[in-house]
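*Asks:* Quick one: sequence and predicted model below, then my questions.
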Amino acid sequence: MSTAAIVMMVVAMLVIWGGLALAIVSLMRHGAVEDRAENLHRDL
């Protein structure tokens, strides 16, 4: 594999994992995860 291909692969992985991490942090910051957990316990 060429150096350019390796660099592009690393950048793509950073973008994907970074986006996933930002989405999780955003959900936790706005309380969406906690609200769902409370509603689940209420429904049970």
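*Replies:* Arrived safely, thanks for sending.
*Asks:* contacts and neighbour counts: CA atoms only from here.
*Replies:* Fine.
*Asks:* Just the helices from this structure, written as ranges.
*Replies:* Taking DSSP state H as the test, the helices found in the chain are 3-29, 32-43.
*Asks:* can I get these in TSV with mean neighbour count?
*Replies:* Formatted as TSV, the entries for the helices of the chain read as follows, by neighbours: other Cα atoms under 10 Å:
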stretch	mean neighbour count
helix 3-29	12
helix 32-43	10
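*Asks:* Below is an additional structure, to be compared with the one above:
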Amino acid sequence: MTTPAIMLMVLSLLIVWGGLVVSIFVLRARPERADYPAGGDDDHREDDHVVEHDT
């Protein structure tokens, strides 16, 4: 491999792995979102039976 190819490979590896490391640190600093938008009321759809269609 030539010197420019090795430099480009090292640069791309630093970008990819550096982005992974930065994202891990950001997720450790703020693991969950605290300000969710207001949602709707629970309509208990999981309590209903599954609708079966005759096809």
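*Replies:* On my side now, so go ahead. Because the structure is predicted, anything quoted here is derived from the model rather than measured.
*Asks:* Report the TM-score for the pair.
*Replies:* The pair, once superposed, lands on a TM-score of 0.68 when counted by TM-score structural alignment, normalised by the length of the first structure; 32 aligned residues with a Cα RMSD of 0.8 Å.
*Asks:* Centroid-nearest residue for the first structure?
*Replies:* Residue closest to the average C-alpha location in the first structure (Cα atoms, centre = their mean): Leu20, at 2.1 Å.
*Asks:* And that residue, how far from Thr3 of the first structure?
*Replies:* With distances defined as Cα to Cα, to the nearest Å, the gap from Leu20 of the first structure to Thr3 of the first structure amounts to 26 Å.
*Asks:* cool, Val11 of the first structure as well?
*Replies:* Per Cα to Cα, Val11 of the first structure is found 12 Å from Thr3 of the first structure.
*Asks:* and Val15 of the first structure, what pairs with it in the second structure?
*Replies:* Under the alignment defined by TM-score structural alignment, Val15 of the first structure corresponds to Ile15 in the second structure.
*Asks:* Now which residue in the second structure aligns to Arg42 of the first structure?
*Replies:* Using TM-score structural alignment, Arg42 of the first structure pairs with nothing in the second structure.
*Asks:* which residues touch Arg42 of the first structure?
*Replies:* Residues in contact with Arg42 of the first structure, defined by Cα atoms under 8 Å, 6 or more residues apart in numbering, are absent; none qualify.
*Asks:* count of neighbours near Arg30 of the second structure?
*Replies:* By the criterion of other Cα atoms under 10 Å, Arg30 of the second structure has 9 neighbours.
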